[in-house]
Structures are given as C-alpha cells and as structure tokens.
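[1] Fold the following, please.
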Amino acid sequence: MDEYYEKKAKANDELIACWCWLCAALAVVAVGVAVVKWIISF
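    Take a look at the predicted model:
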C-alpha cells in the first residue's frame, strides 16, 4: 500500500513541475506579446 502512495506522490510532483513549466512558458509568451505590442504602438 505504501508503494502505491509513493508512486502517486511522485506522479503528483511531476505534474506540479509540469504545471510550473507551463505557467512559466505562458508568462514568457505574455511578456513577449506585451513588449511587441508596446514597440508597435510607437
């Protein structure tokens, strides 16, 4: 039973890490788009 929970916890950590990378990538894209729009507005 413990092994099941350990595997589940490990999978959870990987999922959280995946979401962190996804959020970071989205933030970078959002900043990039904002900068491009700001440059175009001049």
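[2] Only C-alpha atoms from now on, for both contacts and neighbour counts.
    Noted.
[3] Check which residues of the helix or strand hosting Lys37 are buried.
    Lys37 belongs to helix 2-40 when assigned by DSSP states H and E. By 16 or more other Cα atoms under 10 Å, helix 2-40 has no buried positions at all.
[4] Here is the second sequence; please produce its structure so I can put it next to the first one:
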Amino acid sequence: MFQKILIANRGDNRRQAVAAKARAGAAGAVPQPDGRTSAASGDRAAG
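    As a prediction, this is how the structure comes out:
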C-alpha cells in the first residue's frame, strides 16, 4: 500500500495524491487522537 501512495504522490493527478494522503492520514491519525485525549484526561485528573 505504501508503494501505491508514493506512486500517487509522484503522479501528476492531484486527486489521486490527495486521496492517498487522506487515506494515509486517516490510518495514521487513529492512534494520535487516543493518545492526546488520554494525555489530556490525565492532565485534567492530575490538575
């Protein structure tokens, strides 16, 4: 899948590149909000 994303980013079709970045961002952003919310809730509990 990563190879397809790299190829899409190198291609001239911006729509494919944006879609590939959106998919990669959605997959990569899943753990980040959980970490941020857990850290925020921890800070709130400590505060």
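[5] quick one on the thing from earlier: so which elements touch the helix holding Lys37 of structure 1?
    Judged by 3 or more Cα pairs under 8 Å, 6 or more residues apart in numbering; DSSP states H and E, helix 2-40 of structure 1 is in contact with no other helix or strand.
[6] which part of structure 2 lines up with stretch 22-30 of structure 1?
    Aligned by TM-score structural alignment, stretch 22-30 of structure 1 falls on residues 32-40 of structure 2.
[7] Average offset of the matching stretch relative to structure 1?
    Stretch 32-40 of structure 2, aligned to structure 1 and superposed, deviates on average by 0.5 Å (mean Cα distance after the TM-score superposition for structure 1).
[8] Could you list the residues in contact with that stretch?
    With Cα atoms under 8 Å, 6 or more residues apart in numbering as the test, stretch 32-40 of structure 2 has no contacts from any other residue.
[9] how about a cut-off of 10 Å?
    For stretch 32-40 of structure 2, the surrounding residues in contact (Cα atoms under 10 Å, 6 or more residues apart in numbering) are Ser41, Gly42, Asp43, Arg44, Ala45, Ala46.
[10] how far away is the first one from Ala29 of structure 2?
    Read it as Ser41 of structure 2. 19 Å (Cα to Cα, to the nearest Å).
[11] try the last one
    Between Ala46 of structure 2 and Ala29 of structure 2 the distance, using Cα to Cα, works out to 26 Å.
[12] Return the residues in contact with Glu3 of structure 1.
    Glu3 of structure 1 is in contact with Ala9, counting by Cα under 10 Å, 6+ apart.
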